[in-house]
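> below: sequence and its predicted model.
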Amino acid sequence: MPTHSERIIRLISGYLAGSLDEAERAELERWMAASELNRRAVEDFQSDDALRAADLSAIRDRIWERLDAHIPEARTRTFPVWRWVAAAAVVAAIVGVFMLRKTGPAPAAPVAKITTDVAPGGNAAILTLAGGRRITLDSAANGRLTQHVVKVSDGAIVYDAAADTQTNTLTTPVRGQYHLTLSDGTKVWLNASSSITFPAAFRHDRRTVAVTGEVYFDVAPDATRPFTVRAGDETVRVLGTAFNVNAYADEASVNTTLVDGRVQTAGGTLKPGEQSRTYADGHTDRRRVNVGAVTAWRYGNFQFDSDDLPTVMRQLARWYGVTVTYTGAVPGGTYSGEVGRNTHLSNVLKILELSGLRCKVEGNTVTVLP
């Protein structure tokens, strides 16, 4: 069965050749209407005679040739290195990127050496029960795991409302992610290298959990039982809301980003779209952020928003389970763009290389060259 990307490429090929039937044309039009980027991609293909072929592999190969050959010529501080990624959004599952932009000096031709490839992460976690029993969830069958815990699908477990109050911990490894529904109906998503410690059932007067790493919450409203999240030195108090907590030990601060509702943090009461940052020395600040970029991991993407290279690489390291090292000074500039988390590491690095990044991959080590 063709993948979604292959299906879209075939529809575009048929559209260019004038061979689509009414149902296929309607399918393509729905895809184009779903995104301005999709629409622009088809328009770019229409204007390029070299890509007017009905053969799927020929289109894919031609796209990759253009990606590999494209070296930006702009000399300004900000330039698009991914004009062709935008045009090739239809191969997102292959290329993995819709757009990437880097600010900084104009890049030199990339020099990369990739001797091995690294597959993306996936659904993986360990549930530790109060008595110390550990359940490896990615290998457990769907169905009831304990008296009060049910694995409802690959990557998701649900606690019954009648569960006891003993403490449990859900932990994701490097390259892992998982979804949890707590006994009160609160939905929780864990990113790679993260954990949440929680009572199997909450007390009648409060709901308190502790997290590490990065966790997204969609809290079930309950005015009589405020919901509290402890993350390092930060304590987040909510009534019913959606928010993201990033508390990785290798980040400079614990970041709480409000998606919807209202939360109280050490940095004050947040409004939707605001982020509170709490630093190790205790000081805090608050700022407006791109919520879509902060929470993109929850929806299966990396999204960078003027992030420096170390920030980008820390995210890739957690998801692909690699170690990132730098030879010489860390390259400057910032990166903005979006890439699907379901693509292999080599595809992500191809994209970064078009901005002038020089790197090599050996085993599970990515070395960034000067």
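Looks like it came in fine. Numbering: from 1, shown residues only.

> can we go C-alpha only for contacts and neighbour counts from here?
Noted.

> what count of nearby residues applies to the closest residue to residue 293 other than its chain neighbours?
What sits nearest to residue 293 in space, not counting adjacent residues and going by Cα to Cα, 6 or more residues apart in numbering, is residue 303, at 4.8 Å. The local packing of residue 303 (other Cα atoms under 10 Å) involves 25 other residues.

> OK, contacts around residue 303?
Residue 303 sits next to 292, 293, 294, 296, 297, 336, 337, 338, 339 when contact means Cα atoms under 8 Å, 6 or more residues apart in numbering.

> near residue 139, how many other residues are there?
11.

> three-state assignment of it?
When classified by DSSP: H, G, I helix; E, B strand; the rest coil, residue 139 comes out as coil.

> what of residue 317?
Assignment for residue 317 (three-state DSSP): helix.

> what sits closest to it if chain neighbours are left out?
residue 323 (6.0 Å).

> now do residue 345
Nearest non-adjacent residue to residue 345, counting by Cα to Cα, 6+ apart: residue 118, 5.3 Å away.

> comparison target, given below:
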Amino acid sequence: MNDYLSQVSALIIKHLESSPLTAQEQQELDAWLEASPQNKALFSRLTDPAYVREALQRMHSYNAEAGWQKIQYAYTNPTAVAPMQRSPQWKYWVAAATILVAIAGAALLYLYFPGKTTPIAATNVPQPAKDIPAPAVSKATITLQNGKRISVDSLSIGTNALQEKTAIQKTADGQIAYTGDEASNTEMHFNTLTNPRGSKVIQLTLNDGTKIWLNTESEIRYPVAFTSTSREVEMKGEAYFEVAKDAAKPFVVKSNGTAIQVTGTHFNVNAYMDEVSLNVSLLEGGVKVSKGSNTVTLMPGEQAQVNDNIKINAQADMEQVMAWKNGSFSFKGEDIYTTMRQLSRWYNVDIHFKEAVFEKFYGDISRDKNISSVLKMLETTGSVHFKTAGNMIEVYK
């Protein structure tokens, strides 16, 4: 990390510890915050207990055991953080956020730096002998009401299980569908569909006929049958919805403190925790997006960008939004960090930045290609290079 970014990290950590900043330090932190909306969004997330907790859970799941042990130590040893007249829970998340900044450092801060733009050459690139292929099978799992976990790939075609009076079926093309008479279900049972990194996109049809496409590293929790006056689901990651119309039962998607309400429409939700904002993109129909006291109504072609507030992008590129569902990566000015996060999820690889790379990309690349072909295309810009070692991709100039 260069000296400037090291200083910014130190200032954020000092702020989280409630240590007083000098006038010059406060001026430096304010200047960084005002430099871009992305900086403000990052700072807001690092001071949000819910985001810190979720991010640390993600880091822990990626074998960050040492970091987690440090957090536990900070929680059980008050001297690990600056004394504060606040609850133990407050001490916990401040310590957690402090360690998160220290661990994530360069990756979190470099993420938001602007750079030059260079188009990707749309050429066919030969693949090297050692390679990481695109996902060929579904690694998704269904967790039933009783906690039993079922691998979707292991299910046979046809009816596989009953929840209440609803059947779980697998179609010939690998889709999962819930079928049955909603009125015959007397209790609310929930299932969870989890699609991990390195897994194909999976399609789910709910009992009401709503269709959902779940991207990699995503999860959705839903009732087996909608027995109440509303239809509510919870999700993480990214999903595309084609909601069955039912004016009497609004359909509500909840994610990261945001609620999206519709009666029947098509929309995409990108709620990955490591992205700058939660984005709701409307293709047809209408949706209401709410967070706290803020509520907006979208028209087709608009996108709600949710942070502390909700901003509407009236000229969202829906082809780019839907590229993942349609089998491609679509880059239209994305920086290297946004680009590599997409590759990391799809190919289940870890990314290590050897140094700051100021590069943006333009172009479309099939998600069916092996990762070497994608990296070679990115390298045609001439400003970024990659080295693959097992499941680790190193990025350097």
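Sure thing, it's come through. Every value quoted in this text rests on a predicted model; they were computed, and no experiment measured them.

> TM-score of the superposition?
Remark: TM-score between the superposed chains equals 0.68 [TM-score structural alignment, normalised by the length of the first structure]; 266 aligned residues with a Cα RMSD of 1.9 Å.

> quick one: map residue 135 of the first structure onto the second structure.
In the second structure, residue 135 of the first structure lines up with residue 150, judged by TM-score structural alignment.

> just to be sure, residue 337 of the first structure is in a helix?
No: going by three-state DSSP, the assignment for residue 337 of the first structure is strand, not a helix.

> that one and residue 103 of the first structure, how far apart?
12 Å (Cα to Cα, to the nearest Å).

> just residue 152 of the first structure next, same as before
Distance from residue 152 of the first structure to residue 103 of the first structure, by Cα to Cα: 44 Å.

> what's the answer for residue 256 of the first structure, then?
With distances taken as Cα to Cα, residue 256 of the first structure is found 27 Å from residue 103 of the first structure.

> over to residue 294 of the first structure?
20 Å.

> those two - which one has more neighbours?
residue 294 (24 against 21).

> now do the contacts for that one.
Applying Cα under 8 Å, 6+ apart, we find residue 294 of the first structure in contact with 244, 257, 303.

> alignment lookup: the last one to the second structure.
What it means is residue 303 of the first structure. Taking TM-score structural alignment for the superposition, residue 303 of the first structure sits opposite residue 330 in the second structure.

> that match in helix, strand or coil?
The local conformation at residue 330 of the second structure, judged by three-state DSSP, is strand.

> can you give me the distance of the residue nearest to residue 293 of the first structure to residue 231 of the first structure?
Counting by Cα to Cα, the gap from residue 303 of the first structure to residue 231 of the first structure is 23 Å.

> equivalent analysis for residue 83 of the first structure, please.
The gap separating residue 83 of the first structure from residue 231 of the first structure is 40 Å, by Cα to Cα.

> the more surrounded of those two?
Each of residue 83 of the first structure and residue 231 has its neighbours counted (other Cα under 10 Å); residue 231 has more, 23 against 16.

> wait, doesn't the residue nearest to residue 317 of the first structure sit right on residue 365?
Yes: counting by Cα atoms under 8 Å, residue 323 of the first structure does reach residue 365; the two are 4.8 Å apart.

> quick check: residue 257 of the first structure is in a strand.
Yes: counting by three-state DSSP, residue 257 of the first structure is found in a strand.

> that one -> the second structure?
Residue correspondence to the second structure (TM-score structural alignment): residue 257 of the first structure is matched to residue 281.
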